[in-house]
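Enquirer: Build me a structure from this.
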Amino acid sequence: MTDKDPARGTPPASRWPHVRGTGPADDERPFAQDLHPLKDDAHLLFALRIHLPDVQISTGVDDDGVNVWLHDGVTSWATLTTLPDGEAVAYQGGPRRLADELEPAWDWWLTEGQPTLYDFGMTVEPERQYVWCRDAATGPQWPLQTHDRATV
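Expert: Just a heads-up that it's a prediction; the model follows:
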């Protein structure tokens, strides 16, 4: 997903320049994953969208590699940067630690054998809606927020 392709229902990233502010990061630490899949892997990005529905993920590439920007559209942000040695570092600010939230969601996807877009489904019932992986009855489920049709 890129700034040109926001997820359905997600305002363009340009509406969040206020999220990062002008101050330094509250937290800086190594980030264990290679950032390249966040640029190109639609299956990973979909799984992350299910786990972190309110987090916008944008990517870019420079001479050192892939860079990733995360934000929740409110007050939290993270920047994941590939360093010249190929390692990645996370800088975070705001009350949520978005890089810390990203890691277990990514780890889940890896542990589950990297489910593809086609391994997920959605169930809509009168009282709830949810996305599931591999099996609607026994697989993991993530509830979806419902919206009043009058406000959509």
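Enquirer: all contacts plus neighbour counts: C-alpha atoms, from now on.
Expert: Noted.
Enquirer: C-terminal to the helix or strand hosting T81, what's the next element?
Expert: In this structure, T81 sits in strand 77-82 according to DSSP states H and E. Remark: after strand 77-82, the chain's next helix or strand is strand 88-93, criterion DSSP H and E.
Enquirer: I have a second one here; can you model it like the first so I can compare?
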Amino acid sequence: MIRVVVADDQAVVRAGFRAILESEEDIEVVAEAADGARAVDLARHTRPDLVLMDVRMPPTDGITATARLAGPDIADLIPVPIATTFDLDDDVFSALRAGASGFVLKDIEPDDLVAAVRAVAADGGLIAPGITRRLITEFAKSTRPAPIPLPPTP
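Expert: Presented below is the predicted three-dimensional model:
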């Protein structure tokens, strides 16, 4: 059984994610949180397989909460895929730096949301296809070696 905490400041979104995920025999939503701090508390208490986290939640946002659950300094991390309405590169990069295991948009199809949860629970990760190309481009820019100087022409 894949145990999930759903964190989103909108009750209707939490209810929708719960309904989609719990329609599967192998997924159980063990808790819901309306902000990042509560998501961290619930995750540490319930020890789910992952926390499906929104980015923008007052007062503690999802990126801060992700760092507290899955950041580079966390020894016993809990995987955190991010689900957000906003397709913003800054959010994607910040979430991944904070330790996010994946990044999907909330307009995701139900079957794809289930597949994303299963992928992260199986120690994988998932990035929405529309975001993947931009990530690859940015990564390539940041890791591109300096050009090799050509020898002088005789």
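Enquirer: Once they're superposed, tell me the TM-score.
Expert: The TM-score (TM-score structural alignment, normalised by the length of the first structure) is 0.29; 81 aligned residues with a C-alpha RMSD of 5.5 Å.
Enquirer: And for V124 of the first structure, the neighbour number?
Expert: V124 of the first structure is flanked by 10 other residues according to other C-alpha atoms under 10 Å.
Enquirer: In space, what's closest to it - neighbours in sequence excluded?
Expert: Once flanking residues are discounted, V124 of the first structure sits nearest to Y130: 6.7 Å by C-alpha to C-alpha, 6 or more residues apart in numbering.
Enquirer: Pull out the buried positions in whichever strand or helix holds that neighbour.
Expert: Counting by DSSP H and E, the element that carries Y130 of the first structure is strand 129-133. Neighbour-count burial for strand 129-133 of the first structure flags 130-133 (criterion: 16 or more other C-alpha atoms under 10 Å).
Enquirer: helices or strands next to the strand holding T81 of the first structure in the packing?
Expert: Where contact means 3 or more C-alpha pairs under 8 Å, 6 or more residues apart in numbering; DSSP states H and E, strand 77-82 of the first structure is packed against strand 65-71, strand 88-93, helix 98-111.
Enquirer: on that earlier part again, distance to V61 of the first structure added to the buried residues of strand 129-133 of the first structure, as CSV?
Expert: Output for these, formatted as CSV (distance: C-alpha to C-alpha, whole Å):
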residue, distance to V61 of the first structure
Y130, 34
V131, 31
W132, 32
C133, 31
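Enquirer: can you list the helices and strands packed on strand 77-82 of the first structure in TSV and add mean neighbour count?
Expert: Formatted as TSV, these follow (neighbours: other C-alpha atoms under 10 Å):
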stretch	mean neighbour count
strand 65-71	21
strand 88-93	22
helix 98-111	16
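Enquirer: Looking at the ones you listed, which is nearest to H43 of the first structure?
Expert: Among those, helix 98-111 comes nearest to H43 of the first structure, with 9.1 Å by C-alpha to C-alpha.
Enquirer: angle of the closest one against strand 77-82?
Expert: Helix 98-111 of the first structure runs at 60 degrees relative to strand 77-82, counting by axes from the mean of the first three to the mean of the last three C-alpha atoms, to 10 degrees.
Enquirer: okay but T64 of the second structure is in contact with A98, surely?
Expert: Yes - when contacts are counted by C-alpha atoms under 8 Å, T64 of the second structure is listed as touching A98 (7.4 Å).
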